[in-house]
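Student: I'll drop the sequence and a predicted model, then ask my questions.
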Amino acid sequence: MKPTIYDVAQAAGVSIATVSKVINGTGRISDKTRKNVRKVMEELKYQPSMVASALTGKNTYTIGLTLPDLANPFFAEIARAVEDRGHESGFNFFICSTDNDPAKEEKYFSLLMKKRVDGVIIASRTHNTAFLKKMIQMNIPIAMIARELPALAVDTVMVDDFLGGYQAGSHLIELGHRRIAVVAEDLNEMSSRERLRGCRQAMLDAGIEPDERLVTVGGFTLESGKEAMRRLLLLDAARPTAVFACNDVLAIGAIQAARERGLHVPTMLSVIGFDNTILATIIDPPLTTIAQPMQEIGRRVVDLIIQEMRGEKTQKQRVLLLPELVVRGSTGPV
């Protein structure tokens, strides 16, 4: 038999009303009692009925999370961080991978509304502001990761992309590089533009004039990173001695393309990425990269959306976190 709310109350040594308050996130309950009740719920594998909650207009304890591509380790790690933090607060997740497809995204937004999720966290590029406005009108809290929508008042958790780009450029300059290429993800995206701008600023501050021929768009996949690097290597005499790729996947694609041309990394070409995913530690040589604080991103965005669900804040927040340079073996002196 499935455990009931009565079983939870008896095992935790509290009243049914207390268990109900923990489930609904209401009432004045000590952290010790709340944690004890949640622990018992987990041990008994007790799950409140989401269907019943939805029908009665109560919380369903589910949050939607839209991602552009789960094949990218950065988004997989973000999903894990978000899910871990949500589970600590008793929430489950509908994880939706949109592949940056507007039609697929619209389908998922519609599904999340039908499921009566308590909130939606968006880490994907979104083109469906009409759906988001509808969610806001339905009092469904929305929070965004690594992107902003100026037309909508929503909570946002971001990393300082300009600073990350500046750190990448400065590291390469300190190693003596002057011909520094940038492989961007998508220059229509603010994060890519800011990473490029940061790298350019580091060059300008060092008295180096950026070469527009050394900026190319690589997209989001390993193969597109390889293709972008191949284009840069066709410059021959003008080719770069170092490359800043705006994510780790593109950086690894760049390393593979360099090897195809017989270029050793880092003695003949230095490569730096962005994100610090697990890929950075398993590639040979290990990838120098700009680390995003993924656990902190997950924690902050979940906390923001739960605070809004519970009416604990009235102002939307824009949280800007700091990146960090992690030096490994893929960068070296000229």
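Tutor: Alright, I've got the coordinates.
Student: CA atoms for contacts and neighbours, from now on please.
Tutor: OK.
Student: excluding sequence neighbours, find me the nearest residue to Pro286.
Tutor: The shortest distance from Pro286 to any non-neighbouring residue, by CA to CA, 6 or more residues apart in numbering, is to Gly329 (5.2 Å).
Student: one more structure, for comparison:
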Amino acid sequence: MLKVTIKDVAKESGVSIATVSRVLNQVGFVSDEVRARVLATVERMNYQPNAVARSLKSDKTNIIGVIIPDISNPYYMTISKGIEDQIYQKGYNLIFCSSDESQEKERDLLQLLYGKRVDAIILSTSGGNEDLIKQIQKSGIPIILMDRKLDNMDTDFKIDIVKENSVRGAYELTKHVLELGHKKIGVVNGPMHISTGRDRYEGFVKAMKQYNLEIDTKYIVDGHFTQKGGEEAAKYFMTLPEMPSIIIAFNNSMSFGVLLELVKNGYHLSKDINLASYGELEAAQILRGTDIIYVRQNPYRIGETIGGIIIKKLVEGKRDTTEVFEFETELLVYN
């Protein structure tokens, strides 16, 4: 079936294309009789206006592009829910893209969203695309950084960012582990080219230095911020002559991978080995007696804050303001 065009609607209604356009866009004068006839034809023919064409005319799409590193991570989905709850009521919708922690894919997605004329972009960056981000922002499309910051950016370049104090969160988590008496600690960190990977490792190092403990690099593993990375890290620790007494995983996906692999191999948490997680573990809530230590994050509040920035820029017209929010985390234990 051929797609119905505005030209088809005009012909069937016995009016000009301009008249159909005035009816659909609710501008200019059209008699009640003609308006009713055009709308009836639109409904009968199931005509769908061309959104791209309309956006070119209005210079507005009411679409916000969101680029996240892992679309399966509940942390980012909760942030997205917070954003959507703020902006949907203002007539905006979200479209999601997953960069899979790839700088190249992130670059392609940024160019795609720029070409689609989205009204704003929310980005949890995998790094390395600072020049393109700067170019898009200067073109008039606001970019709000989510969870992660940029590197190698000009000091005079201003960009909104909503993130956590990852250094402090990782420091407090490691400090608590050390206070429990653990000395042999396995660490599953994220990639060091990503700001959260560096920041959380910095917090770990800070705590270790405070307790005058040396860092044994054979107990440090890059888990790539993924569940699979956590699983592979746990497998690696099992091959060592001496297992760590506790594993710290510096995001929720890696923590779940570690937990899954340990349980699969018959390890009993709090008896055979312990686990500390930067981020909540939904699975831990159904397990008893695990004593998993975790950093509780605030993803929904982060999303609400980002949504508020979007509204200020696109609805209230405050495009020249730049806001930086940094949330603190809380340390808890699953009993």
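Tutor: Now that the structure is in, tell me what you want to look at. Since this is a predicted model, take the numbers as computed values, not measurements.
Student: sorry, back to before: correct me, but the residue nearest to Pro286 of structure 1 touches Pro285?
Tutor: Yes. Counting by CA atoms under 8 Å, Pro285 is a contact partner of Gly329 of structure 1 at 5.3 Å.
Student: do you know how far His87 of structure 1 is from Arg80 of structure 1?
Tutor: Using CA to CA, to the nearest Å, one obtains 10 Å as the distance from His87 of structure 1 to Arg80 of structure 1.
Student: actually, Phe91 of structure 1.
Tutor: The value you get for Phe91 of structure 1 to Arg80 of structure 1, if CA to CA is used, is 13 Å.
Student: try Tyr108 of structure 1
Tutor: If you go by CA to CA, the gap between Tyr108 of structure 1 and Arg80 of structure 1 works out to 19 Å.
Student: now do the strands in structure 1.
Tutor: Taking DSSP state E as the test, the strands found in structure 1 are 62-67, 92-97, 119-122, 142-145, 155-159, 180-184, 215-217, 242-245, 270-275, 288-291, 318-321, 324-326.
Student: where in structure 2 does the fifth one fall?
Tutor: Under TM-score structural alignment, the match for strand 155-159 of structure 1 in structure 2 covers residues 160-164.
Student: mean per-residue distance, the matching stretch to structure 1?
Tutor: Following the fit onto structure 1, the mean deviation recorded for stretch 160-164 of structure 2 is 0.6 Å by mean CA distance after the TM-score superposition for structure 1.
Student: list of residues touching that stretch?
Tutor: 143-149, 302, 305-306, 322-329 (CA atoms under 8 Å, 6 or more residues apart in numbering).
Student: run the last query once more with 7 Å
Tutor: 144-148, 302, 306, 322-328 (CA atoms under 7 Å, 6 or more residues apart in numbering).
Student: of all those, which two lie farthest apart?
Tutor: The most widely separated members of the contacts of stretch 160-164 of structure 2, counting by CA to CA, are Thr322 and Glu328 (20.2 Å).
Student: related to what we said a few turns ago, more neighbours: which of Phe91 and Arg80 of structure 1?
Tutor: Taking other CA atoms under 10 Å, Phe91 of structure 1 and Arg80 do not tie; Phe91 has more neighbours (18 against 15).
Student: look up how far Thr56 of structure 1 lies from that one.
Tutor: Phe91 of structure 1 is 18 Å from Thr56 of structure 1, by CA to CA.
Student: before we move on, what about Gly198 of structure 1?
Tutor: Gly198 of structure 1 is 50 Å from Thr56 of structure 1, by CA to CA.
Student: returning to that earlier point: and the contacts of stretch 160-164 of structure 2, which of them are buried?
Tutor: Neighbour counting with 16 or more other CA atoms under 10 Å marks Ile144, Leu145, Met146, Asp147, Arg148, Ile302, Ile306, Phe327 as buried within those.
Student: distance to Ala51 of structure 2 added to the residues you listed, as a markdown table?
Tutor: Below are those laid out as a markdown table (distance: CA to CA, whole Å):
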| residue | distance to Ala51 of structure 2 |
| --- | --- |
| Ile144 | 24 |
| Leu145 | 27 |
| Met146 | 28 |
| Asp147 | 31 |
| Arg148 | 32 |
| Ile302 | 30 |
| Ile306 | 26 |
| Phe327 | 38 |
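Student: what is the nearest of the residues you listed to Lys175 of structure 2?
Tutor: Nearest member of those to Lys175 of structure 2, counting by CA to CA, is Phe327, at 19.3 Å.
Student: test my guess that the closest one contacts Ser166.
Tutor: No. Assessed by CA atoms under 7 Å, Phe327 of structure 2 is found out of contact with Ser166, at 9.0 Å.
Student: which position in structure 1 aligns with Leu180 of structure 2?
Tutor: That one, Leu180 of structure 2, aligns with Leu175 by TM-score structural alignment.
Student: please report the distance of that match from Ala242 of structure 1.
Tutor: 10 Å.
Student: which one of these two has more residues nearby?
Tutor: Ala242 (29 against 14).
Student: which one in structure 2 is aligned with that one?
Tutor: Per TM-score structural alignment, Ala242 of structure 1 is aligned with Ile246.
Student: what sits against its match?
Tutor: So Ile246 of structure 2 contacts Ile185, Gly186, Ile273, Asn274, Leu275 (CA under 7 Å, 6+ apart).
Student: need those residues in a markdown table with distance to Tyr267 of structure 2 and neighbour count, can you?
Tutor: Listed next are those as a markdown table, based on distance: CA to CA, whole Å; neighbours: other CA atoms under 10 Å:
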| residue | distance to Tyr267 of structure 2 | neighbour count |
| --- | --- | --- |
| Ile185 | 17 | 21 |
| Gly186 | 15 | 24 |
| Ile273 | 7 | 15 |
| Asn274 | 10 | 23 |
| Leu275 | 11 | 23 |
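Student: for those residues, which one is nearest Leu24 of structure 2?
Tutor: Nearest to Leu24 of structure 2 among the contacts of Ile246 of structure 2, with distances taken as CA to CA, is Leu275, at 59.1 Å.
Student: could you double-check that the closest one sits in contact with Ser245?
Tutor: No. Leu275 of structure 2 is beyond contact range of Ser245, at 8.8 Å (criterion: CA under 7 Å).
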